[in-house]
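> Sequence first, then the predicted structure:
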Amino acid sequence: MALDLITLRDPRAAAAEAYRTLRTNIQFSSIERKLHTILVTSSVPDEDKSSALANLAVTFAQAEQRVIVLDCDLRRPSLHSLFGVSNERGLSQAMNQNSALPIVKTEIDGLQILPAGETPPSPADLLSSKRLDSVLRDLKQQADIVLIDAPPVLAASDAALLATKVDGVVLVTKAGKTRRDSAREAVALLQRVNAHIVGVILTNAKLERERYARY
């Protein structure tokens, strides 16, 4: 099944090049330490954060990096659909049952996914647990970069919780959708937990003003 991602479908497109630029910026944004775990979130729902993460993951894999994408949007998981894999088992079951992580290979060389799995009764409690710290340590041993999908910042506390566990955060905004005050509030909430915001992605921008990554 062909994956419907711009970085695969049309790698010469301006959007695909912008994702590659963002990848490079992330790789070299920290002189003191490598950014090993990156959280991708948005301010509100429907800002295309998951597809942005998927495209960014592809560019890392194309650069011969070992990539694992982790779906921590336990409320509305979608990464499994974007990569054409099952969500029958995933992070939630592995954490609740203390079992092996069901990491799945994708069609893309070097890119694996740990789906969300079934929605737990309290996603925030699961994501704030020490078990997730152990999961992240395991994933970092298996990958050069771990990209983590989180719920929107203003929709649930999950993103702020996760932001305290990662090396950097990328905030996704959508042209014609994201309100300026919502973006500012999301940034303020992330800063309140001392999140390291390393970039902003603007999706749905017109080509003449396409600027997906800004630092």
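Alright, I've got the coordinates.
> Could you use CA atoms for every contact and neighbour count after this?
OK.
> OK, contacts around residue 120?
Under the criterion of C-alpha atoms under 8 Å, 6 or more residues apart in numbering, the contact partners of residue 120 comprise 74, 92, 126.
> next one: residue 83
3, 54, 106-107.
> The same query, at a cut-off of 7 Å, please.
3, 106 (C-alpha atoms under 7 Å, 6 or more residues apart in numbering).
> do residue 109 as well
Applying C-alpha under 7 Å, 6+ apart, we find residue 109 in contact with residue 61.
> quick one: buried residues of stretch 178-197?
If you call a residue buried by 16 or more other C-alpha atoms under 10 Å, then stretch 178-197 has these buried ones: 178, 182-183, 186-187, 189-190, 195-197.
> before we move on, what about stretch 35-53?
Along stretch 35-53, the positions that meet the burial threshold by neighbour count (16+ other C-alpha under 10 Å) are 35-45, 47-53.
> quick one: it to chain centroid distance?
If you compare the mean C-alpha spot of stretch 35-53 with that of the full chain, they lie 5 Å apart, counting by C-alpha atoms, centre = their mean, to the nearest Å.
> Just the helices from the protein, written as ranges.
Listed from the start of the chain, the chain has helices (DSSP state H) covering 6-9, 14-28, 49-62, 79-83, 91-97, 123-127, 130-142, 158-163, 180-192.
> For the third one, name the packing helices and strands.
The contact analysis (3 or more C-alpha pairs under 7 Å, 6 or more residues apart in numbering; DSSP states H and E) places helix 49-62 against helix 6-9, helix 14-28, strand 37-42, strand 67-71.
> what about versus this one:
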Amino acid sequence: MTLVTITDPRSPASEAYRALRTNLSFYSLDKPLRTLIVTSPAAGEGKSTTAANLAVTMAQSGRRTILVDCDLRRPTLHELFGLPMSPGLTNVVMEEGGELPLQQTAVDNLWLLSSGPKPPNPADMLGALRMEQIIAQLAERAEMVLFDAPPVMAASDATILGAKTDGVLLVVQAGKTRRDHSERARQVLEKAGVRIVGAALTNAPKDGSMGEYYG
């Protein structure tokens, strides 16, 4: 996984993340998105990379942004930003109070709340009342809070979180995501009353004209 929005901000890929940021802003004019889950139908479809790069572009636009690693089963965001895994989210859920252990990233306006130690019962932890309180605290501290959640088909975590936030962005990968998995993930989320704000396509074929324009 790479943060192309930092390593190559002028690339077509970085521009695609900025376009996604803009589309989300337009989508939420009537009901602003302050808390957004980023997930995928199955594993390995680029959800964590998408969440991280989207968070970077939001911070680069001047919005105070917090990125939260809610993939308590396979946390990776701390590695992407070169920060410690603990203390993090699970510490706050267990301690009932105290200051949020937000870590300043190398990107202005962007903070990370890493996962913390892996718990034995991630779904129960994310479904607790304490998690709702933490989400409210995060929303008070930032203009945008992005949550990286496990795949919908792999665990109930994303569905549980989606019901507590403003919406879910579903990440699908060109040439990999199965159509029936995407449909099943949509059905699971909608059945739980989760607001799906849209889908982001990763690993799409490069448009030659974009490469020419950006050099």
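Looks like it arrived, so ask away. Computed from a prediction, not measured in an experiment: that's the story for all the values here.
> Got a TM-score for the pair?
Overall, the chain-to-chain superposition scores 0.93 on the TM-score scale (TM-score structural alignment, normalised by the length of the first structure); 209 aligned residues with a C-alpha RMSD of 1.7 Å.
> before we move on, back to that, point out the most buried one among the helices of the first structure.
For these, average neighbour numbers computed from mean count of other C-alpha atoms under 10 Å are highest in helix 158-163, which has a mean of 24.
> what's the span of stretch 27-40 of the first structure, first residue to last?
Here the two ends of stretch 27-40 of the first structure are set 15 Å apart, with distance taken as C-alpha to C-alpha, to the nearest Å.
> follow-up on the earlier one: export the helices of the first structure to JSON lines and tack on distance to residue 206 of the first structure?
Output for the helices of the first structure, formatted as JSON lines (distance: least, C-alpha to C-alpha, whole Å):
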{"stretch": "helix 6-9", "distance to residue 206 of the first structure": "15"}
{"stretch": "helix 14-28", "distance to residue 206 of the first structure": "10"}
{"stretch": "helix 49-62", "distance to residue 206 of the first structure": "16"}
{"stretch": "helix 79-83", "distance to residue 206 of the first structure": "23"}
{"stretch": "helix 91-97", "distance to residue 206 of the first structure": "36"}
{"stretch": "helix 123-127", "distance to residue 206 of the first structure": "36"}
{"stretch": "helix 130-142", "distance to residue 206 of the first structure": "36"}
{"stretch": "helix 158-163", "distance to residue 206 of the first structure": "28"}
{"stretch": "helix 180-192", "distance to residue 206 of the first structure": "18"}
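> out of these, nearest to residue 113 of the first structure?
Within those, the stretch nearest residue 113 of the first structure is helix 79-83; the backing value is 7.7 Å (C-alpha to C-alpha).
> give me the stretch of the second structure that the closest one matches.
Per TM-score structural alignment, the counterpart of helix 79-83 of the first structure in the second structure is residues 77-81.
> Superpose on the first structure and give me the mean offset of that stretch.
If you overlay the two and look at stretch 77-81 of the second structure, the average distance to its match in the first structure is 0.9 Å (mean C-alpha distance after the TM-score superposition for the first structure).
> Off-centre distance for that stretch?
Relative to the mean C-alpha coordinate of its chain, stretch 77-81 of the second structure is positioned 13 Å out (C-alpha atoms, centre = their mean).
> One more: stretch 161-175 of the second structure?
The chain centre lies 8 Å from the centre of stretch 161-175 of the second structure; the measure is C-alpha atoms, centre = their mean.
> what comes up buried for it?
Per 16+ other C-alpha under 10 Å, stretch 161-175 of the second structure contains these buried residues: 161-173.
> Show me which pair in those residues is furthest apart.
Comparing every pair within those by C-alpha to C-alpha identifies 164 and 173 as the most remote, at 25.8 Å.
> of the helices of the first structure, which approaches residue 214 of the first structure most closely?
Closest to residue 214 of the first structure of the helices of the first structure, according to C-alpha to C-alpha: helix 14-28, at 7.9 Å.
> In the second structure, what range does the closest one match?
In the comparison with the second structure, helix 14-28 of the first structure aligns to the range 12-26 (TM-score structural alignment).
> mean deviation (superposed) between the matching stretch and the first structure, please.
With the first structure overlaid, stretch 12-26 of the second structure shows a mean distance of 1.1 Å (mean C-alpha distance after the TM-score superposition for the first structure).
> That stretch: how far from the chain's middle?
Shown here is stretch 12-26 of the second structure, whose average C-alpha point lies 14 Å from the average C-alpha point of the whole chain (C-alpha atoms, centre = their mean).
> Tell me the buried residues in stretch 147-155 of the first structure?
Of the residues in stretch 147-155 of the first structure, those scored as buried under the neighbour-count criterion (16+ other C-alpha under 10 Å) are 147-154.
> What residue in the first structure is paired with residue 178 of the second structure?
Under TM-score structural alignment, residue 178 of the second structure pairs with residue 179 in the first structure.
> Can you list the neighbours in contact with stretch 84-99 of the second structure?
Taking C-alpha under 7 Å, 6+ apart as the criterion, the residues outside stretch 84-99 of the second structure that touch it are 78, 100-101, 113-117, 130-131.
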